[in-house]
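Trainee: Mind looking at a prediction? Sequence and model below.
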Amino acid sequence: MIDIPEHMTSIKEAAELTGLSEDTIRYYEKIGLLPYADRQPNGHRAYSKQQIQGIIFLTRLKATGMTLEQMKNYRELAVVGKSTLDTRLQILKEHHLKVKQSIAELMETQRFLEYTIDHYIETDQNPDIHNHECDAVVSERMLAKHR
């Protein structure tokens, strides 16, 4: 978990805490994905702990494949308030299902890569094993193994 300071932070600090660039944060404000930050007397942006947490939440949604438009829609619903809770919950449940499916696909790819690596090591260590069309053989064996 990220340790977010209680005091207002600058856009530079917000960028460091969230992993986004300052330009990206400004862009997200411009398109309405983020609320405009408070301004200090000198005109510089100032972000609260709650705003930083909101930005981090958005970065996680984006990292898991949610589009900017979908995130913006979600945020607009959140601004409306409690009356949109069911809709927001449904959006998150649907996104969660997509994330779970992506994880399952990545795990299958990981198993395939591990099997392929093991096969190459075995082929390298046993010169009598022929390596003709190795990738096709590995793919076929892997598919047969999971049928």
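Mentor: Looks like it arrived, so ask away.

Trainee: alpha carbons only for contacts and neighbour counts from here, please
Mentor: Will do.

Trainee: In this protein, what residue spans correspond to helices?
Mentor: Ranges of helices in the chain, per DSSP state H, are 11-18, 22-30, 49-63, 68-80, 85-125, 134-145.

Trainee: Now find how far off-centre the fifth one is within its chain.
Mentor: This points to helix 85-125. 14 Å (Cα atoms, centre = their mean, to the nearest Å).

Trainee: Can you tell me the closest non-neighbouring residue to Ala78?
Mentor: Once flanking residues are discounted, Ala78 sits nearest to Thr84: 6.9 Å by Cα to Cα, 6 or more residues apart in numbering.

Trainee: How many neighbouring residues does the one you found have?
Mentor: Using other Cα atoms under 10 Å, Thr84 is surrounded by 14 other residues.

Trainee: close enough to count as contact, it and Leu77?
Mentor: Yes - using Cα atoms under 8 Å, Thr84 is in contact with Leu77, at 5.8 Å.

Trainee: take a look at this one as well, against the first:
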Amino acid sequence: MDQNEQRTYTISEVVEQTGLTADTLRFYEKIDLLGSPERGGGRQRMYTSVDIGKIRFVSHLKRTHMPLKKIREYIRRYNEQDETGCYDLLDEHRQSIERQIDELKETLQIIGFKLEHFQEIKDGK
């Protein structure tokens, strides 16, 4: 393979690497979360490692409850090279994740307290 030639991946290979379904990848493409990949023989989608990196990043944002609308806005700003807009969106999302973590820690403490209580009951204390 030539240095300038980049390896491409089929949709099934991307599914295997990202854990997303082919339907999800097609949906993300349809709603402009992901650009349409190059097409190979038989019009088969051919993804690059750059595409896979973008897909993984979108997956992280989605997994941390960033709404698709916000992800789409981030992608648009990224494509427009609006670094300030990208920064602002990611910083806002970081703050949201930190709040989620705090809420989860609080819930974990309550569950821990309840478990201790039930263990004491089981132990006859």
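Mentor: Structure received. Source: prediction; values computed, not measured.

Trainee: After superposition, what's the TM-score, could you say?
Mentor: Taking TM-score structural alignment, normalised by the length of the second structure as the basis, the two superposed chains have a TM-score of 0.92; 120 aligned residues with a Cα RMSD of 1.1 Å.

Trainee: among the helices of the first structure, which is nearest Gly43 of the first structure?
Mentor: Nearest to Gly43 of the first structure among those is helix 11-18 (11.6 Å), distances taken as Cα to Cα.

Trainee: now that closest one: which residue numbers in the second structure?
Mentor: Alignment of helix 11-18 of the first structure against the second structure: residues 11-18, by TM-score structural alignment.

Trainee: still on that earlier bit, please identify the most buried of the helices of the first structure.
Mentor: helix 11-18 (a mean of 18; mean count of other Cα atoms under 10 Å).

Trainee: Mind listing residues that contact that one?
Mentor: Helix 11-18 of the first structure has contacts (Cα atoms under 8 Å, 6 or more residues apart in numbering) with 2, 4, 21-22, 25, 44-47, 52, 55-56, 59.

Trainee: Would you mind putting those into a markdown table with distance to Ala15 of the first structure alongside?
Mentor: Listed next are these as a markdown table, based on distance: Cα to Cα, whole Å:
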| residue | distance to Ala15 of the first structure |
| --- | --- |
| Ile2 | 13 |
| Ile4 | 12 |
| Ser21 | 5 |
| Glu22 | 6 |
| Ile25 | 7 |
| His44 | 14 |
| Arg45 | 12 |
| Ala46 | 12 |
| Tyr47 | 10 |
| Ile52 | 9 |
| Ile55 | 10 |
| Ile56 | 10 |
| Thr59 | 11 |
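
Trainee: nearest to Ser102 of the first structure, of these?
Mentor: Thr59 (17.2 Å).

Trainee: Report the contact partners of the closest one.
Mentor: Thr59 of the first structure makes contacts with Thr18, as judged by Cα under 8 Å, 6+ apart.

Trainee: Trace it over to the second structure, please.
Mentor: In the second structure, Thr59 of the first structure lands on Ser59 (TM-score structural alignment).

Trainee: Leu85 of the first structure now?
Mentor: Per TM-score structural alignment, Leu85 of the first structure is aligned with Glu83.

Trainee: and if you look at Leu106 of the first structure?
Mentor: That one, Leu106 of the first structure, aligns with Leu104 by TM-score structural alignment.

Trainee: Please tell me how far that match sits from Glu13 of the second structure.
Mentor: Applying Cα to Cα, to the nearest Å, the value for Leu104 of the second structure to Glu13 of the second structure is 34 Å.

Trainee: ok, now His60 of the second structure?
Mentor: From His60 of the second structure to Glu13 of the second structure the distance is 19 Å (Cα to Cα).

Trainee: Equivalent analysis for Val50 of the second structure, please.
Mentor: Distance of Val50 of the second structure to Glu13 of the second structure, given as Cα to Cα: 14 Å.

Trainee: same deal with Glu92 of the second structure?
Mentor: To Glu13 of the second structure, Glu92 of the second structure is 33 Å away according to Cα to Cα.
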